[in-house]
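>>> Got a predicted model here, sequence first, then my questions.
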Amino acid sequence: IDAISHIKKKSGLPDLPNPKQLEFVSSFDYHMNVEGIEEFLTEFKREAYGDRDVVTVGEANGVSADQAVNWVDEEKGKFNMIFQFEATNLWEKSLGSLNVLAYKRIMTRWQKSLEKTGWNAVFLENHDKPRIISTWGNDKEYWRDCATSFATVYMLMMGTPFIYEGQEIGMTNVRFPSISDYPDVAARNFYNLELAKGIDHNELMEIIYMTGRDNARTPMQWDDSLNAGFSTAQQTWIGINPNYVHINVAQQEKDEHSILNFYKRLTRFRKENDIFIYGIYDLILSSHNQIYGYTRTSDTKRAYVLTNLTDRVAQFTLYQGLSSSQLVLTNLLEPIPEHKDEKSFKFHPYEIRVYIIDYKKEELHHLQEKKHAIDQSKNIQSTLSTETKREDDTSESLTKRQKLEQTSHNLLLQSEQNQNDIISALTQATAKTLSEIETSKQQTKHKSTSVAIDQEKVISPDSLEIDLENEPIYKKREGQRSLVLNLGLPDLPNPKQLEFVSSFDYHMNVEGIEEFLTEFKRETYGDRDVVTVGEANGVGADQAVDWVDEEKGKFNMIFQFEATNLWEKTLGSLDVLAFKRIMTRWQKSLEKIGWNAVFLENHDKPRIVSTWGNDKEYWRDCATSFATVYMLMMGTPFIYQGQEIGMTNVRFPSITDYPDVAARNFYNLELAKGIDHNELMQIIYITGRDNARTPMQWDVSLNAGFSEAQQAWIGVNPNYVRINVGQQEKDENSVLNYYKRLIRLRKENDIFIYGIYDLILSNHKQIFGYTRTSDTKRAFVLTNLTDRVAQFTLYQGLSSSQLVLTNSLEPIPEHKEEKSFKFHPYEIRVYIIDHKKKEPHRHQKKKHAIDQSENIQSTLSIGTQEKDDTSQSLTKQQKAALQKLEQMSHNPLYQSEQSEKDIISALAEATTKASSEIETSKQQTRNKPTSVEIDQENVVPADSSEIDLDNEPIHKKRERQRSLVLNLENLIPVVQDDPSSSDQRRRSFSTAISQVSTKPSFKGRHADSSDEEDDDEKTTTSTNEIEDESTDLSGKDIDYSVLYDDTVEDFSYTSAREQAQKRILRDQQEVMLQQANEQE
């Protein structure tokens, strides 16, 4: 009976609510398996077919496995069987592939639910679903094997198997070109509605090709004659699938290996072996994501049904050894190799095997007898848990509880005792223990909380005030030490009663750890000739000196995760600017006093080529690009296993394939909140730690050559067949051989060991460029870290004769002294040029001049910041002196023909004269009214414009300051490169930023002030950026202090500060003018 679960509607036949005024509203909730339908069907059965000898099957969409008993129970059921759609509806959730784990779970639930009280109707296809072989399977290269595999897995289950027309010859979905070829009203309505919304015709047809009901309604394909032999009419009501010429009954009857003849053998096999009628069904290999395996067991036989439901090779291991003499059915055309008591198997795509072995049914009654005892044990444990989890519980109570639990467990394991003895023993033990717990609780109530600690008692964690700073802890805190060892450290504060509390702040790089590590080093490896590396998550670049300093450091190197943690913030892409900032900060911090450990991947992070890069069309170029950018930096490069061949993230279909407890916990917690399985798996595919833990891919053999075992502890990434060491060793352009060339280049050129690192093109959003400089050489490392074309310009011209490494497979065009470059996605180039190190003495010689400049500016600023000052306080001579001083201060390495003595003399003279004239001007100003005219020719520092917005009218009382603001647009903000040490630079820059960024505040912006993405065909570095990013380091200092300030988002620090200052002044100007206009 079709659609029987929809035969009754809700009482009163209410109209459907439509609060959103939708054009269509789903009515399923009002007529699918609604309340009262069972009583209705009971009456229906009584009045129609109840007393007749007929077999009844109901199409019962929406009826679950636990409800099915009421529908098909032998005595009270309404039908003999029902069609359930829980399994076939999986195609709607997994188009193009089958979720094998979900399919096994659903089918097993129905098999076990009706095992003793009903009967299943097992089927694969029907008239309302597309063809399974096309939606779940592979109807092309594995067409035959796929059809026979699905046939086997359901035909040998408990229940009556139904075969839908055409399924037995492997009929497939159809692809008619026009919507008019599809009679199904649902398909037509869908098409017309979506087309009206602007959806493309081809896109809509692709959906119909996969999901349309007419896929299963094309005429039966009997032979290759007109209309596939279905009708002699010129045209049938629906078109014929064009593949009828090679998929039809007539041809398959002649082919002993056809799908049709396999179905015949399968049907005969089922009829001849009643184990497939009456045998108990049990699922095996439940967590395998490819193999659907189950057994059917009778008193004397056991059948093993093993099917690979995927188009990939599958490996698995059984506890039961099986032999080829027990093999009774397979769909392989090639003979199965002889085997005896084999437990490990390797199945081809869609391979099936059925074994039947002799089996002696073991006595299981003792397990049934203990069921009540097990329930009692659970009740007792629940009671004990409730009674003993109180705050005033003691270790004595815990001991007794543990003893009782152990007693209950032991009793359950003693098979010699019968059910009554077990229950009696547990009951007595329970009563005794609960009585002792109550007595202990009463005694505790009368004790003072300040009594001396009894080591046998359980003490609240708050009392464990361990003094780690006073030595020796093992002497002064012996008692508490014992408590810590036995009961654990104090718990984390959790005022919000969260289920989980992050503990990082309580144990990651906490205060006092350096002293602890100093002692640790002294007591263990301090005097030994070893290399030490510490995994130091949470240690910043400014702290790293204390960890790796040659004299006082605790290790030779540390692994820093500041860079690799970027993947958590930029899933699917790399923030190149942030990456450059972090790596440069670490390079410069340890330049003279430590040593870096540089790396890209480790066992706790997913694969970089998949998270930051592009592991598809640019897989090789991406892997070699990231390799280059870190391998040539200052420090010891570390290569994580598989990185050298470009191993990628893995996409296992089920959470059970991931051993990582963090991934499993995340999945289970979020699934419980209602998050969809597919959505959760997508997150794990990107972020899971197991991405980097799959076995090393050595070759194309079993387990990628990692192990000779039949199954590794974690699955092998399926792409091992094309990404493996064996293949890459033979390919001179492989990722592996590129790593070898890269290592050789590094070893043969000590510039990459000892050369000074300097960042170039710091503002570029695609190119990570840096130099390594020695006394005689300079290396340019240029890498495009994006999948887009990148253009840039250097000051230094480079020639193809200086090119020493590239990952491009195409020859690099000849070039000489080239400054403008266009890099392909993930292209890298390394140039090494001759370089004469310039004498740095002029830097030192001008230091005093710079100090003098700062003193003069300070004097001028103080002299012009007084409220009663006027524009006449700066003369033309002062203005010229100030401009010269600003020029020198802005560029301390400003080329001048004057000697140090001349510069200092000129600056001193200018200082004296300027100070004298300022003092004179101030004296004159005191005798003048405040409303004097302002000389527009004079430039006054911005600090003098202290506008009083509170006193009115501003246009009268602050006329001169208003005029000053109007002319402030021409001022150049003073931005100095502080030549002091890195720590001092950090403090001075942070101070400057905090001054600039207070009301209004700003964040750094790129020099082009554009939020748009770079166009592939557009130069990504503007002329201003090129000027700013000169690689001629002799003419410009790079102020690395900016790298220490995390409040700025990118590298245009100087330009950003200038823009922000001008923006602040303009905002002030606009406010003043608006207020002045309002008052006028």
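That came through, no problem. Numbering: from 1, shown residues only.
>>> make it CA atoms for all contacts and neighbour counts henceforth
Noted.
>>> Now do the end-to-end distance for stretch 782-801.
This stretch, stretch 782-801, spans 16 Å end to end (Cα to Cα, to the nearest Å).
>>> Go through it and flag the buried ones.
Neighbour counts over stretch 782-801 (16 or more other Cα atoms under 10 Å) mark 782-795, 798-799 as buried.
>>> Stretch 677-694 too?
680-681, 684-694.
>>> now do stretch 841-860
K846, A849, I850, Q852, S853, E854, I856, Q857, L860.
>>> who does the one helix or strand the third one maps to touch, helix- and strand-wise?
If I follow you right, that is I850. Element membership for I850, per DSSP states H and E: helix 847-864. Secondary-structure packing of helix 847-864 (3 or more Cα pairs under 8 Å, 6 or more residues apart in numbering; DSSP states H and E): helix 876-890, helix 900-926.
>>> Minimum distance to W110: which of those has it?
helix 876-890 (80.1 Å; Cα to Cα).
>>> also this one, for the comparison:
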Amino acid sequence: MPKKKWWKECVVYQIYPHSFKDSNGDGTGDLKGITSKLDYLQHLGVNVLWLCPVYSSPNVDNGYDISDYRSIMDEMGTMADWEELRDGLHSRGMKLVMDLVVNHTSDQHRWFQESRSSKDNPYRNYYIWRPGKDGKEPNNWSSEFGGSAWEYDVLTEEYYLHVFSKNQPDLNWENKTVRYEIYAMMRWWLDQGVNGFRMDVINMIAKDPELPDAPPLDSSPYQWGGQFFINGPRLRYYLREMYVKVLSKYDIMTVGETRWVDADMARIFVDEYRHELNMLFHFELLELDYGPSGKWEKKTWKLADFKRIISDWQKKLAESGWNSLFLSNHDHPRMVSRFGNDSTYRVESAKMLATLLHTLQGTPYIYQGEEIGMTNVRFPCIEDYRDIETLNMYEEGMKNAKDLKELTEVICEKGRDNARTPMQWDSSIHAGFTDGTPWIPVNPNYRDINVEQAEQDQYSILHYYRKLIELRHQYPLLVYGDYHLLMHKHTQIYSYLRHWEEETLLVILNFFEESATFSLPEKVTFKTGRLLIANYPDTNAEIVARDLKEISLRPFEARVYLLN
């Protein structure tokens, strides 16, 4: 039986600060903008705010390239603005989780500026430097953002490792001094009142110290190398050391972003007795539509695989771990465009997907705009895009004479800017996000999809989210109940039971726009049931067992019953 913890019972709202709310008209979201919307977030019912990076940064990768861990970037405001946000959250009974980005820094960080100045500088070993081999890079690893993972620096005539942009050099976690600097910084923020950390690409911090070549990949001129810089040999040592030096001293929430981790591996990371992490963001589900060569190759996902992955994580983390529940974030397309239908059935499918996330065991995460059904964007030209990963992919595609129409289409479906267009507050110019010119264009559909419109519609996605969150706060069953998959082989319906003490919950979801027939399995017995929530307002509220022997589900229909 899961142990009760405050971070298991919360609902987290993720904010991408650049795009949430601009308070001063410079076109970029900021801390005061976020503070101005705290009443909105409180009314939504969320109790934890996860803030993407607001630290000092040149913004090559929108704040994930940090130049000073203990100060606020100019575009976001000041430390006093951050304190006002913190106090505003805490006075409302809400908590604040900050992004922890410690796999790499900005190349403008003081440590790196010192490190590159000479080979005998005390900071040299803060980063991973190597001489070349036969006039080439130290090995054949490729960057997540395209090209080699090594950058030649003429000043000292060596290469430094960067798993992401060349402006994001990787820290050397083998160096104890680096680790202790990071732990001191973490304690500093926790002493300022932070309630936890989301740990960016945390399982990349431990590289194979031998830095071996990766085996050949036919699809790329460079080699991925991920097996040597993901889940490295000393990763668990570092995490346990971090727990001893920092995490054990505070009652906080931790969630690690982890590539190449399945449920069996996750069970070790989040085992409550191992003292590493509380939860993980895994990629197994969100890479369901990746092709053989990765993200930029399209593939049709199947519900059978979707159910298999979720069920595997639900079962394996049920006793000694905990799940994070999400289908979108700042790095992935809008979930209603990806797993639902963002045109004819946008409202119904957005509600159905929300029902899934808030009725599984784990902590739900809401990405900004998800609660009003914001969709992917289709910009008319490449100049409207801002994401470094997207722009690098486009440039490489053009160099390799890729089909322009095909490149544009995959960007529209997979690009990270889909999640980064400004929050749509109302139907005024720039969707009420800014009085100036937004740093990235607003999705043109903002006049129809916005918070103001949703507030006025009693059947809106926004009101549905509020009810889901209220139910989760009301019923421990929704938080701690165990999970039992029904109708394993059905190609359209995803249905499951949740049990907790004397209560049973039945969840029925039609994942597609075609009607589907649900039949209650004979092993499920009950006398009467009461509808807790449904995404079609005319759904029958009171049922008996025979009512569920055979029911026709409408497109993307969702029903949740409390059974007796």
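Right, received. Where do you want to start? Source: prediction; values computed, not measured.
>>> about what we covered before: so which of the buried residues of stretch 677-694 of structure 1 belong to helices?
Judged by DSSP state H, the buried residues of stretch 677-694 of structure 1 include L680, M681, I684, Y685, I686, T687 as members of helices.
>>> show me the contacts for the aligned partner of the last one in structure 2.
Put plainly, it is T687 of structure 1. Using TM-score structural alignment as the criterion, the counterpart of T687 of structure 1 in structure 2 is K414. Contacts for K414 of structure 2 were tallied using Cα atoms under 8 Å, 6 or more residues apart in numbering; they are K295, W296, H332, P333.
>>> again, only this time at 10 Å
Shown in contact with K414 of structure 2 (Cα atoms under 10 Å, 6 or more residues apart in numbering): 289-290, 295-298, 331-334, 338, 376, 390.
>>> Could you do S853 of structure 1 as well?
Neighbours of S853 of structure 1 in contact, by Cα under 10 Å, 6+ apart: 847, 859, 882, 884-889, 892, 904, 907-908, 910-911.
>>> quick one: which of those is nearest T317 of structure 1?
Closest to T317 of structure 1, out of all of the contacts of S853 of structure 1 and judged by Cα to Cα, is P892, at 73.6 Å.
>>> of the ones in helices among the buried residues of stretch 677-694 of structure 1, closest to E469 of structure 1?
Nearest member of these to E469 of structure 1, counting by Cα to Cα, is T687, at 38.7 Å.
>>> What separation do you get for that closest one and T570 of structure 1?
The value you get for T687 of structure 1 to T570 of structure 1, if Cα to Cα is used, is 11 Å.
>>> Now the common contact residues for the two.
Contacts common to T687 of structure 1 and T570, judged by Cα under 10 Å, 6+ apart, are T611.
>>> Now do the SS call for the aligned residue in structure 1 for Y222 of structure 2.
By TM-score structural alignment, Y222 of structure 2 lines up with F500 in structure 1. Here F500 of structure 1 is recorded as coil under DSSP: H, G, I helix; E, B strand; the rest coil.
>>> Can you name the residues that contact F500 of structure 1?
Going by Cα under 10 Å, 6+ apart, the list of residues near F500 of structure 1 reads L492, N494.
>>> repeat that with 6 Å
Listed by Cα atoms under 6 Å, 6 or more residues apart in numbering, the contact set of F500 of structure 1 is empty.
>>> and if you look at the one 5 residues further on?
D505 of structure 1 makes contact with no residue, according to Cα under 6 Å, 6+ apart.
>>> what's downstream of the helix or strand where it lies, the next helix or strand?
Element membership of D505 of structure 1, judged by DSSP H and E, is helix 504-507. The C-terminal neighbour of helix 504-507 of structure 1 among helices and strands, as given by DSSP H and E, is helix 513-523.
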